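Trainee: Please work out how this folds:
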Amino acid sequence: MKNFMKYLEVSKEVKEALENNKPVVALESTIISHGMPFPQNYETALKVEKVIREAGAIPATIAILDGKLKVGLSAEEIEFLGKEGSKIIKVSRRDLPYIVANKLNGATTVATTMIVAEMAGVKVFATGGIGGVHRGAETTMDISADLEELSNTNVAVICAGAKSILDLGLTLEYLETHGVPVLGYQTKKLPAFFTRESEFDLDYKIDTPKELADIITAKWEMGLNGGVVIANPIPVEYSMDYDEISKSIEEAVKEAEAKGIKGKESTPFLLAKIKEITKGKSLEANIQLVYNNAKLASEIAGNMK
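Mentor: Coordinates of the predicted model:
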């Protein structure tokens, strides 16, 4: 029997918004603790929340603090995560029981943010990019828990596609097999995180936030469990050159392989290495695409029935 309420702590602001059917947008915390250095991570997290408020929704940043599943963090709590950085444990589904039972602090990945958001009743979640099938997964079986969560948990995830360090083709195949719709917002091409397009086509191009909200609502009203991926391309002015970023990724992947870096450590390593190779351009692109996703997520949440 589920008895998660004793572990869940929803902020007063988020609770009131949910009770009054106001739009709420969930945000992850791994991007704060593991995504960039302090104080840039703290400033970016506050700016994302500001973008959501300006778009008419309430932000609900999610993390685990002293074993509590927190939905809606204070500025002080966000600052704590930012200052502690990589000392904060990166928590996916498998880690949740250990972290909660031992009253530890944890930063939520896409998968864990979805789990906690659903517990709280938050249906829309904005992030940078989802995890996926890693390159070489046919021999390593390295597949992000994000994909399994998307097949089971009723939360819509607005992202700039899957992280381009992944095998995008196999990631799309996995999502299709598990019945997860991947909807392109004003695009028929799968965005590749740092760039607006990849070589992979999407089945559906959706032109307005209301249409997206209607599709999400119809899915769950029909009892079709699982998430929805809304692929929202990075704004044109921040999109990186496809060949440049592809070359940087190849270089970073080779170094990770040489150093034996795998599992949950691979994504932070690869993103940090790409930032180094691109002289910081990839990090600026990452920040801007998160702002863009937060705005769209707010508009979708505002149109949910």
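Trainee: only C-alpha atoms for contact and neighbour calcs from this point on.
Mentor: Will do.
Trainee: helices or strands next to the helix or strand containing E76 in the packing?
Mentor: Using DSSP states H and E, E76 maps to helix 75-84. The contact analysis (3 or more CA pairs under 8 Å, 6 or more residues apart in numbering; DSSP states H and E) places helix 75-84 against helix 30-33, helix 40-54.
Trainee: Format those helices as CSV; extra columns: mean neighbour count and distance to E76.
Mentor: Converted to CSV, those look like this (neighbours: other CA atoms under 10 Å; distance: least, CA to CA, whole Å):
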stretch, mean neighbour count, distance to E76
helix 30-33, 27, 13
helix 40-54, 19, 10
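Trainee: just to revisit the earlier point, any buried residues in the helix holding E76, and which?
Mentor: The neighbour-count check on helix 75-84 (16 or more other CA atoms under 10 Å) flags 78-79, 81-83 as buried.
Trainee: quick one more, to check against the first:
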Amino acid sequence: MTLPLSYSPDVAEARAKGLPLVALESTIITHGMPFPQNVETARAVEAEIRAQGAVPATIAILDGTIHVGLTDAQLDQLGQAQDVMKLSRADLAVCLAQGRTGATTVAATMICAHLAGIAVFATGGIGGVHRGAEDSFDISADLQELSKTPVTVVAAGAKAILDLPKTLEVLETLGVPVIAVGQDELPAFWSRASGLKAPLRMDDPAAIAKSHRLRGALGLAGGQLVTNPIPVEAEIPRAEIMPVVEEALKAAAVQGITAKEVTPFLLSRLFDATEGRSLDANIALVLNNARLAAKIARELV
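Mentor: Have a look, this model is predicted:
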């Protein structure tokens, strides 16, 4: 059957000319920030990619069609949309079949980016193993997707609300390269430090691009996770943010918050507790990841 796939004019032109493309997710627009800040941030990230010589491709499902790249009007529409599905691998096809609107998580963005021939994807942080997963089995589909879909994902690590040692262990078991940039330690989203040594380190975008190509040449499934630490001036040090994270986790447990609702709940609590600094840091790290992803995409072409 024909896949419901649509390209924005900018992305269609970039594909025709062989220009570097960087995929962007859309849950940060629909589930991460209020309007109009969500749209303003999305446009700032796209502008950062263009400034680095690449073309942004924000991915979302609108009325049952996969849109790779959004026009200004579509971005405004998504930023104000209600009842938007939060899509991972499990529910992507259902959203399309029902003709609904959905925002893509890391896993769903990787799937759609690969369908569109886009090899690099910039995001904030990936999902991972949740605290208490030994009882709840709450593990993000992002980890499995990284082992299946050949897209290089640039992130500031896994979100610090997760169990980072278990997340790293699962990624190792799945054979996903976890590459730190500019330091030997795995970054932890809002913080540059996690207390965990990164399995690999590569500081050169050209080398990261070459590694991506070589994985394909070797016939290895899956992508790469490139962990890019938040800029020093924007970080919230680990010693400061972790007590706030622990309090938010306890509140989620008391209120019975589970599954897909956990992360939005925790991020909202952290925003209030840090008087907005967590969101400022989030925006800074996404912009930083967009810059690096654009450099890698340029090397790939």
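Trainee: circling back to that earlier point, could you dump the helices and strands packed on helix 75-84 of structure 1 into a markdown table with distance to A252 of structure 1 added?
Mentor: Output for the helices and strands packed on helix 75-84 of structure 1, formatted as a markdown table (distance: least, CA to CA, whole Å):
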| stretch | distance to A252 of structure 1 |
| --- | --- |
| helix 30-33 | 19 |
| helix 40-54 | 22 |
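Trainee: To Y238 of structure 1, which of those lies closest?
Mentor: Comparison of the helices and strands packed on helix 75-84 of structure 1 against Y238 of structure 1 by CA to CA identifies helix 40-54 as nearest, at 16.0 Å.
Trainee: Where does that closest one end up in structure 2?
Mentor: Mapping helix 40-54 of structure 1 onto structure 2 (TM-score structural alignment) gives residues 37-51.
Trainee: Now tell me what touches the helix holding E76 of structure 1 from outside.
Mentor: 29, 32-33, 37-39, 41-42, 45-46, 88, 107 (CA atoms under 8 Å, 6 or more residues apart in numbering).
Trainee: For those, name the two members farthest from one another.
Mentor: L46 and I88 (18.6 Å).
Trainee: how about the strands of the stretch 101-250 of structure 1, start to end?
Mentor: All strands of the stretch 101-250 of structure 1, identified by DSSP state E, counting those that start in this stretch, fall at 106-108, 124-126, 156-159, 182-185, 204-206, 228-231.
Trainee: And the third one, what does it pack against?
Mentor: Based on contacts counted as 3+ CA pairs under 8 Å, 6+ apart, the elements that strand 156-159 of structure 1 packs against are strand 124-126, strand 228-231, helix 281-302.
Trainee: The longest one aligns to what range in structure 2?
Mentor: Residues 277-298 of structure 2 are where helix 281-302 of structure 1 aligns, taking TM-score structural alignment as the criterion.
Trainee: Please list all residues in contact with the residue most central in space within structure 2.
Mentor: What sits nearest the mean C-alpha location of structure 2, by CA atoms, centre = their mean, is T123, with 3.0 Å. In this structure, T123 of structure 2 makes contact with 24-25, 106, 153-155, 286, 289-290, judged by CA under 8 Å, 6+ apart.
Trainee: PyMOL command to pick out the buried ones of these?
Mentor: Remark: buried members of the contacts of T123 of structure 2, expressed as a PyMOL selection using 16+ other CA under 10 Å:
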select buried, resi 24+25+106+153+154+155+286+289+290
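Trainee: out of the contacts of T123 of structure 2, which one sits closest to D135 of structure 2?
Mentor: Looking across the contacts of T123 of structure 2 and measuring by CA to CA, the closest to D135 of structure 2 is V106, at 24.2 Å.
Trainee: I figured that closest one hits S88, correct?
Mentor: Yes: with contact defined as CA atoms under 8 Å, V106 of structure 2 and S88 form a contacting pair (7.5 Å).
Trainee: I appreciate the help and will end here.
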